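> only geometry, no sequence info:
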């Protein structure tokens, strides 16, 4: 029999065709998998259809809600022109303005909130639906409902109507102008208005220092000392490469780097390269070897015969955990302590970000990245916007386009708009090995061909979780207590994934945190037990961490010289990589 010469007879050609098809689909769907959503809805619909008891509960809930809305409407009409306050069936911060208590806006927003309640009940608690599908259906039902919220429409928003009346429509004119400007910026891939006031090296990322190492993956910055003597052990900061490093070095009053330097610490920080198509084949091993380990080698040369305090943020913390486990396995004792800021080591409960991560979704991302060589930063930004759609999307659109109010800009918002890309190979490995397969917490993640275990981590550890984190939920971050026998000082602070970490000491900040240390080999406390036992403190957690670092440091000494011995000057901080767009 003659062998087929058809190109599809070759398996690689067949797979390439499939990749092209998925990449085409991804362009039309914004890299959201229609198959994943369809499977979730079918799972929910079929199991709801087979649950007559649940259907009766939902019918009873609808009747009770209709009765509650009817009573509220009757009471509201009976109050008449005296405008007597009538308690609303549902309270929500989105409708806190006084205008929402007036008729008919009170009726509209209450009907909307009761509908939200009904769909929340309908999409949860249906026996037989997989947990991932349940979360997916509930999430998308909430997104579709939000689009029809009375607060997002001019005709049904009393605040927007009042502004239009008082300003004779000038607010809408300003909003239309801003909408056109935003369209132009979107088309030209320009950053939002106001970000030009926060330039790296000037208003932000301005702590004095030098670039002491540069390779294909990162630049290493060493910061100039601000005190006559410094703590013996240097601090190496490992930010995530899904973000620019200077979230740790924002404006002077918001800079964790400057805070550490002012307290007498020798500080180094990695500034990751913003990858493009040329870096498509960079993998997790490259970030580990050419990122963390080459940086650690450089720190050891500048500050010899001294251990290092290593601190990782978000994905940088996950990378640090992998590195520390490999070092413990191999008998490498160069780390004095480890610190993890909002960093997951167990991905079995990744939070709402897991809504966008399943096999179907990842296959679309991989196909799209196979064409571009990287994950575009706008895709990550879009996912985060949907996770907090009211705060990051709808409220901004209403304020800007309906109320015509100028959008305020601060250093954290400007940093958030200065997004980065991610190499195709690394991101696929990260999603599959960590998110989908959870290899790290289950002892399967390989370094140099051999698996590492988080159970080998023995160094004193400081961890920070944030109360409203949608990226790394604090209960997920807390899981290292279960995985490692090390002494762990855990902090749970107010704020989210970014604002909770950018937490400088300041009068009247209204911040708080809980702190509790579990001794090495101590009894495991589950998250809720830990929260009940941890002492509550007002203010910023930064001083508590700095004091912890000082307690684990040796005697103070003269600051080390800036730069690697025998190397050429690579220029001042913040370096070149942070400027890449």
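Arrived safely. Quick caveat: nothing in here was measured; it's all calculated off a predicted structure.

> can we go C-alpha only for contacts and neighbour counts from here?
Noted.

> Quick one: residues contacting the residue lying closest to residue 157 once chain neighbours are set aside.
Leaving aside its sequence neighbours, residue 157 sits nearest to residue 151 (Cα to Cα, 6 or more residues apart in numbering; 5.0 Å). For residue 151, the contact set (Cα atoms under 8 Å, 6 or more residues apart in numbering) comprises 94-95, 109, 157, 398.

> quick one: residue 534 and residue 518 touch, right?
No. Taking contacts as Cα atoms under 8 Å, residue 534 lies outside contact range of residue 518: 10.4 Å.

> the longest helix in this protein is where?
helix 52-79 (DSSP state H).

> Which neighbouring elements make contact with that one?
For helix 52-79, the elements it packs on are helix 34-49, helix 105-123, judged by 3 or more Cα pairs under 8 Å, 6 or more residues apart in numbering; DSSP states H and E.

> how does it look with 7 Å?
Under the contact criterion of 3 or more Cα pairs under 7 Å, 6 or more residues apart in numbering; DSSP states H and E, helix 52-79 touches helix 105-123.

> Name the next helix or strand following the helix it packs on along the chain.
For helix 105-123, the succeeding helix or strand toward the C-terminus, using DSSP states H and E, is helix 131-147.

> Check the offset of that following helix from the chain's centre.
Centroid separation for helix 131-147 versus its chain: 19 Å, with Cα atoms, centre = their mean, to the nearest Å.

> Repeat that for stretch 32-42.
The chain centroid and the centroid of stretch 32-42 are separated by 24 Å under Cα atoms, centre = their mean.

> Could you do stretch 458-478 as well?
12 Å.

> now stretch 91-107
31 Å.

> for that stretch, which positions count as buried?
Across stretch 91-107, burial judged by 16 or more other Cα atoms under 10 Å covers 95, 99-101, 105-107.

> quick revisit: and the contacts of residue 151, which two are furthest apart?
Comparing all pairs in the contacts of residue 151 by Cα to Cα, the longest separation belongs to 109 and 398, at 15.7 Å.

> of those two, who's got more company?
residue 109 (24 against 20; other Cα atoms under 10 Å).

> from what I can see the more buried one touches residue 152, true?
No. With contacts defined as Cα atoms under 7 Å, residue 109 does not count as touching residue 152, sitting 11.0 Å away.

> that older thread, just the buried positions in the longest helix of the chain, please.
Neighbour-count burial for helix 52-79 flags 54, 58, 61-62, 65, 68-69, 72-73, 76 (criterion: 16+ other Cα under 10 Å).

> And the residue nearest the centre of the protein?
residue 471 (3.9 Å; Cα atoms, centre = their mean).

> Second structure follows, compare the two:
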């Protein structure tokens, strides 16, 4: 087996003292273990109680069944040929034998070389005892060898269709990440030492936090990724001054107060995703995109979607377009007198905006004069690992549960997104919270990430089937309001932003989708991922972005010829939007006696939690 990192020579003189692993106060340790067991019982009770009362139904059966079904297909390939199976097993055991031999040589004083080493970017094995202590070094190398072997089984399996291979790789990665020795007290030197030093108090605190998080999830685990007590909507996040100027059963429309002597004549409407909440664009003031937009002279309107419940079960995409986007356009026209506006959509909010623009083109509604899409997919052929959850069997099972309740519980979607990066978004917090017993740090972005929303049954079913499963939007086959819509009918200027490391809307997927529009498209690639690539204030001077004109040919060729720029894409977009509409007018102040005003931003819908 090839190395996974730089080889390092190990000598027995590196061995640490065992004193760090010896319990100093057995009575205190035993008492804390008893307290931990007591807290674990409370956690179990918090999980069981809502299920006994019929308040919670699990959707675990189908995902587990799908995982077993998928990995069974993988096993069939390797077990169908005894020679092939023996070859795979021999490769694994030969690496185990090499690791064991090195361990024996190390104990006798000989220098050795690692059979496997972690990637330098892997933060899990940073404690020095992963290298200095022979036992933990052995565990580390066995784990790394086994992990690579398992992923290679998927890569080398023949006869798997692309969807099955993608699912198999995804599920193997989940198992690999879950089985890491860094996730367990007895196999992680840092956790072991923490437990000994605190006489097990870390485990008591961890079980208490686990109980609190299950209670917060009303029977499901709501893994805390940030200190939620530090943030308050309207006080230190979502603080850009503005007013709610319209409201219906599905959306509030927020108009933000001007901050410049002149404003652009054409207002800007932002359509955020209904998965999570709009204030990803209005985080802490120094990171708020909305505040920055206002400071550049834009009259900004934002749709704040309702957190739906059973009453909204039948709100489908047409409802979200009519009662969301077009309701906002009507509000803007009434408020400003403008019939020409710029529109921007983020993630699935951009997908909805694209579908709305195609429908409006069919219906002769030409109020939107330019469109900006942030990490938005309109073609789902290369949609990434989220497609793992999308096939007929899984969608049908999900629809059965959704139409029974009227919505998809937000924790289910949050869990799916976290699983896409489980090594970053799940296991580090499991270890920190429930084993080290430490509260996570305050971080506005992760606070927002945990503020999940439900999804109405009709909306989510339509989205999964028409976009992920059948890819109807990009193929010109999507039906809305009795119209067969086509993205080619969107002839306005388009700014399409992708993020290079995006795991939700991959850069390739956004690139291919950008070729579907009928007008002039400016494709820009930002550094970092789905969130950090978008929320990147110029003052931070972080990351970079690439420009290269239209999205033509293939992405690798486009990137080879693109120009790299340091810092944020925000200023580049500002130049682009000014080229579409440079004319300015007097600012649109929101007066105290304004009869449209229903309350202060960020409004009431954003406060509804699951």
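Now that the structure is in, tell me what you want to look at. Because the structure is predicted, anything quoted here is derived from the model rather than measured.

> where does the TM-score land?
Superposed pair, TM-score by TM-score structural alignment, normalised by the length of structure 1: 0.88. Supporting alignment: 549 aligned residues with a Cα RMSD of 2.7 Å.

> so stretch 561-571 of structure 2 corresponds to what in structure 1?
With TM-score structural alignment applied, stretch 561-571 of structure 2 matches the range 533-543 in structure 1.

> got it, and stretch 404-421 of structure 2?
The aligned range for stretch 404-421 of structure 2 in structure 1 is 371-388, by TM-score structural alignment.

> Not counting its own residues, what contacts that stretch?
If you take Cα atoms under 7 Å, 6 or more residues apart in numbering as the criterion, stretch 371-388 of structure 1 is touched by 276-277, 280, 352, 369, 392-393, 419-424.

> once the two are aligned, what's the mean deviation for the one helix or strand residue 319 of structure 2 maps to against structure 1?
Assigned by DSSP H and E, residue 319 of structure 2 belongs to helix 317-320. Helix 317-320 of structure 2: mean distance to aligned residues in structure 1 after superposition is 0.4 Å, counting by mean Cα distance after the TM-score superposition for structure 1.

> Translate residue 462 of structure 1 into the numbering of structure 2.
Structural alignment (TM-score structural alignment) places residue 462 of structure 1 against residue 495 in structure 2.

> Relative to residue 134 of structure 2, how far out is the residue located most distally from the centre of structure 2?
What lies farthest from the middle of structure 2 is residue 108; by Cα atoms, centre = their mean that is 48.2 Å. Residue 108 of structure 2 sits at a distance of 12 Å from residue 134 of structure 2 (criterion: Cα to Cα, to the nearest Å).

> now do residue 119 of structure 2
19 Å.

> which non-adjacent residue is nearest the counterpart of residue 217 of structure 1 in structure 2?
In structure 2, residue 217 of structure 1 lines up with residue 250, judged by TM-score structural alignment. With sequence-adjacent residues excluded and distances taken as Cα to Cα, 6+ apart, residue 250 of structure 2 is closest to residue 306, at 5.2 Å.

> Surely that neighbour is in contact with residue 603?
No. In this structure residue 306 of structure 2 lies outside contact range of residue 603 using Cα under 7 Å: 10.5 Å.

> What range does stretch 413-423 of structure 1 cover in structure 2?
On structure 2, the counterpart of stretch 413-423 of structure 1 by TM-score structural alignment is residues 446-456.

> Need the contact partners of that stretch.
Under the contact criterion Cα under 7 Å, 6+ apart, stretch 446-456 of structure 2 has outside partners 225-226, 228, 275-276, 280, 307-309, 312-313, 315, 406-411, 414, 610.

> Among those, name the ones in strands.
Among the contacts of stretch 446-456 of structure 2, the ones falling in strands (DSSP state E) are 407-408.

> would residue 177 of structure 1 count as being in a helix?
Yes. Counting by DSSP: H, G, I helix; E, B strand; the rest coil, residue 177 of structure 1 is located in a helix.

> Report the contact partners of it.
By Cα under 7 Å, 6+ apart, no residues touch residue 177 of structure 1.

> Distance-wise, check it relative to residue 209 of structure 1.
Between residue 177 of structure 1 and residue 209 of structure 1 the computed distance is 42 Å (Cα to Cα).

> now swap in residue 345 of structure 1 and tell me
Residue 345 of structure 1 sits 31 Å away from residue 209 of structure 1, going by Cα to Cα.

> Neighbour count for the two, which is higher?
residue 345 (30 against 20).

> Would you mind finding the match for that one in structure 2?
Looks like residue 345 of structure 1 aligns to residue 378 there (TM-score structural alignment).

> Excluding residues flanking it in the chain, which one is nearest its match?
residue 513 (5.2 Å).

> what does residue 233 of structure 1 give?
Per Cα to Cα, 6+ apart, closest to residue 233 of structure 1 is residue 308, 5.4 Å.

> Helices of the stretch 401-550 of structure 2, residue ranges please.
Taking DSSP state H, counting those that start in this stretch as the criterion, the stretch 401-550 of structure 2 contains helices spanning 410-420, 422-425, 427-430, 444-450, 457-463, 507-514.

> Would you point to the one among the ones you listed that's packed deepest?
Across the helices of the stretch 401-550 of structure 2, the average number of neighbours (mean count of other Cα atoms under 10 Å) peaks for helix 507-514, which reaches a mean of 25.

> Do a quick rundown of the strands in the stretch 301-450 of structure 1.
Taking DSSP state E, counting those that start in this stretch to define them, one finds strands in the stretch 301-450 of structure 1 at 308-313, 335-341, 374-375, 422-423, 446-447, 450-451.

> who wins for proximity to residue 565 of structure 1 among those?
With Cα to Cα as the criterion, residue 565 of structure 1 lies closest to strand 308-313 of the strands of the stretch 301-450 of structure 1, at 18.5 Å.

> Translate the residue nearest to residue 233 of structure 1 into the numbering of structure 2.
The equivalent of residue 308 of structure 1 in structure 2 is residue 341 (alignment by TM-score structural alignment).

> so who does residue 220 of structure 1 touch?
211-214, 268-271, 295.

> try 10 Å
Contacts here follow Cα atoms under 10 Å, 6 or more residues apart in numbering; on that basis residue 220 of structure 1 touches 210-214, 236-238, 268-272, 291-292, 294-296, 298-299, 563, 573-575.

> Equivalent analysis for residue 309 of structure 1, please.
Counting by Cα under 10 Å, 6+ apart, residue 309 of structure 1 makes contact with 233-237, 267, 334-339, 460-461, 549, 552-553.

> Tell me the buried residues within those.
Buried among the contacts of residue 309 of structure 1 by 16+ other Cα under 10 Å: 233-237, 267, 334-339, 460-461, 549, 553.
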